[in-house]
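Colleague: Predicted structure and sequence below. I'll ask about it afterward.
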Amino acid sequence: MNNLSRRSRIGAAAIAAGLLTTSLTACSGASAHDDAIRVGYFPNLAHAGAILGVEGGYFADHLGDVDLTTEVITAGPDAVTALVSDKVDMAFLGPAPAVNAYLKSDGDVTLISGASSGGVRFVARPELVESGDFSGAKIASPALGGSPDVALRYWLGDEGYAVDVPDAENGVSVVPQEPGQSVGAYASGAIDGAWMHEPFVSLLEDAGAEEVVDERDLWPGGQFATTVLVVRTSVLEERRDDVEAVLAGLVDAMDAIDSDPSGSRAIVASFIAGQTGLELDPALVGKAWSSIDFTTDPLEDTIESGARRAVVQGVLDSADLDGFVDLGPLTEVGGSE
């Protein structure tokens, strides 16, 4: 597929964005045909590859006669549940819940690709940022045990705060909530800040919050796995061609992001707005988009480091990832290993 055809299809998909979306409620994990591939993903910018794969038709193109059904998920633990309960075959999710799914499934989850790096920040009320003291603050994360949640708890602990000990002199409460609720929660005073994905932290900045930490600054070279793609190992073994078809669609979606970033942003922003009900200014989306590196490189070292941090936080029982990653299928379709 050449770049011109990608751009043309992106433009057409932008008009239909939102209409093609299949929600979690609508799908409920069911498919019209027994051979359907079921893919889960989140409505945020770090999942642009997945969103474009669906909305731009890239997954469907490579799957051919095999049906594609989708699950729109808003939290990592929900993605883990969907995987281990056989509601989805493949899922785009953060590295911490991906590892959790691997451990909970006794190895029946395999990481086969990266999808993004960056695009996660901590923002808070200006007076807290100015004082540098977050004691007594209520900070939101997308979900208990999600990658931003682990990063937030690790950072707070490293800074000497007592996490979820509100009565302590230096106590900070972590408030798990859906990202789409964060702006309203901030305005009402229910939270004082959030460690979340884009575009939600940029929306909080529009509401008056200021940046505390860009998570890129906490990792060597500014690179860390934000979104990865996993598949149930049994599905990979039994339906490798279909799994590789989705991977080929992801590679095409990544090419589309490179060749037509503005068109890609329009599709992704429209999808997120349709899922969350939040208005997304194109300038805000463009700024937030620039903080994300869309790549199929899973950045394995950062996944292992994150898993060790999650063990310290009590989110994971183990950081033993032997056998978790298989990039062979990605290599077969021309992705980077």
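Modeller: It's in. Residues are numbered from 1 along each chain as shown.

Colleague: contacts and neighbour counts: CA atoms only from here.
Modeller: OK.

Colleague: Tell me which helix or strand comes right after the helix or strand encompassing S264.
Modeller: In the assignment (DSSP states H and E), S264 maps to helix 261-276. Per DSSP H and E, the first helix or strand lying C-terminal to helix 261-276 is helix 282-289.

Colleague: tell me which strands and helices that next one is in contact with?
Modeller: Judged by 3 or more Cα pairs under 8 Å, 6 or more residues apart in numbering; DSSP states H and E, helix 282-289 is in contact with helix 200-206, helix 261-276.

Colleague: ok, back up a step: quick one: the helix holding S264 to helix 282-289, angle?
Modeller: Computed by axes from the mean of the first three to the mean of the last three Cα atoms, to 10 degrees, the angle separating helix 261-276 from helix 282-289 equals 100 degrees.

Colleague: Just the buried residues of helix 261-276, please?
Modeller: 262-275 (16 or more other Cα atoms under 10 Å).

Colleague: Against which helices or strands is it packed?
Modeller: helix 3-16, helix 48-55, helix 282-289.

Colleague: now the ones you listed as a markdown table including distance to A187 and mean neighbour count?
Modeller: Converted to a markdown table, the helices and strands packed on helix 261-276 look like this (distance: least, Cα to Cα, whole Å; neighbours: other Cα atoms under 10 Å):
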| stretch | distance to A187 | mean neighbour count |
| --- | --- | --- |
| helix 3-16 | 31 | 17 |
| helix 48-55 | 27 | 28 |
| helix 282-289 | 19 | 16 |
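
Colleague: Got another one to weigh against that:
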Amino acid sequence: MSVEPKIVAGVTNGGASLVVSKDIRNVEDLPGTELATPQFGGTQDVALRHYLLDQGLGEQVTVTPSSNGTVPQLFARQAIDGAWLPEPHASLLVKEHEAHRLINESSLWPKGKFPTTVLVVSQDFLAEHPQSVAKLVAANAQSIHWLNSVSAAERLSAVQAALNKINGSSLSDEVINLALGQVSFDEIPLEDTFKTLVAHQSAVGIGEPGEVTNIVNDQWIGQRPWE
């Protein structure tokens, strides 16, 4: 049995930022600070550690992995100076806790694009159920097409309804609307970025270098069965 993942479509790009207290105005203010990330070894954790390494600040900033749910409390108590967070958590700190975006991760990537969410299936499932995968990719594409076609108000309403259904609650319209402005929806999986992501992980000492040349299978991208 092979559980090797295959990325069959993109979903969401962008939407991660280093948000910090108002006293930190530029990168030169970061030495001596403590910054949070959602999880050790996760996407934002690697992004922060690699950014600090690239800026020569790897030994001058404390990185503290903390769950997204506890970061606002830590920030409000001034137990941390900021955090590298995905949306909508970054926008929550900006909108409700007087933080500001010091670094938008999009500014660090070619053409300002990096993957946040992708559609993944196991290689076994792909081999055994190609028609199901094709339908899954098509449904994903249709959802993205709808999100990119409707008004901002309709998009906000749909996202809020989905979040409330899944979690039983959500954040304010102001926070979710700000967060939606930080992301884009696209079925193209940005294949060239995955090699860079793995290289960044290895550079900061988390995991080993890996081969991701064949991680994307895009044969179903571009279908428009609803048209």
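Modeller: Cool, the structure landed. None of these values were measured; they are calculated from a predicted model.

Colleague: between the helices and strands packed on helix 282-289 of the first structure, which gets nearest to A16 of the first structure?
Modeller: helix 261-276 (8.7 Å; Cα to Cα).

Colleague: Regarding the nearest residue to S2 of the second structure once chain neighbours are set aside, what is its secondary structure?
Modeller: Leaving aside its sequence neighbours, S2 of the second structure sits nearest to D124 (Cα to Cα, 6 or more residues apart in numbering; 5.6 Å). Look at D124 of the second structure: counting by DSSP: H, G, I helix; E, B strand; the rest coil, its state is helix.

Colleague: Matching I303 of the first structure against the second structure, which residue comes up?
Modeller: Structural alignment (TM-score structural alignment) places I303 of the first structure against F194 in the second structure.

Colleague: So the residue nearest to its match when sequence neighbours are not counted versus A127 of the second structure, what's the distance?
Modeller: Spatial nearest neighbour of F194 of the second structure, chain neighbours left out: V212 (6.8 Å); criterion: Cα to Cα, 6+ apart. Separation of V212 of the second structure from A127 of the second structure (Cα to Cα, to the nearest Å) stands at 19 Å.

Colleague: could you pull out the helices for the stretch 101-250 of the first structure?
Modeller: 126-131, 147-158, 182-188, 200-206, 233-238, 240-259 (DSSP state H, counting those that start in this stretch).

Colleague: export those helices to JSON lines and tack on distance to G119 of the first structure and mean neighbour count?
Modeller: Converted to JSON lines, those look like this (distance: least, Cα to Cα, whole Å; neighbours: other Cα under 10 Å):
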{"stretch": "helix 126-131", "distance to G119 of the first structure": "20", "mean neighbour count": "14"}
{"stretch": "helix 147-158", "distance to G119 of the first structure": "11", "mean neighbour count": "22"}
{"stretch": "helix 182-188", "distance to G119 of the first structure": "16", "mean neighbour count": "18"}
{"stretch": "helix 200-206", "distance to G119 of the first structure": "9", "mean neighbour count": "22"}
{"stretch": "helix 233-238", "distance to G119 of the first structure": "29", "mean neighbour count": "16"}
{"stretch": "helix 240-259", "distance to G119 of the first structure": "15", "mean neighbour count": "22"}
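
Colleague: Trace the longest strand anywhere in the second structure over to the first structure and give me the residue numbers.
Modeller: For the second structure, the strand with the greatest residue count under DSSP state E is strand 5-14. Residues 109-118 of the first structure are matched to strand 5-14 of the second structure when aligned by TM-score structural alignment.

Colleague: From V99 of the first structure, how far out is the aligned residue in the first structure for V159 of the second structure?
Modeller: Using TM-score structural alignment, the partner of V159 of the second structure in the first structure is V268. Distance, V268 of the first structure to V99 of the first structure, using Cα to Cα: 26 Å.

Colleague: Could you do V213 of the first structure as well?
Modeller: In terms of Cα to Cα, V213 of the first structure sits 25 Å off from V99 of the first structure.

Colleague: between those two, who's got more neighbours?
Modeller: Taking other Cα atoms under 10 Å, V213 of the first structure and V99 do not tie; V99 has more neighbours (28 against 16).

Colleague: Please verify my assumption that that one contacts R308.
Modeller: No. If you go by Cα atoms under 8 Å, V99 of the first structure and R308 don't touch, sitting 10.6 Å apart.

Colleague: No further questions, thank you.
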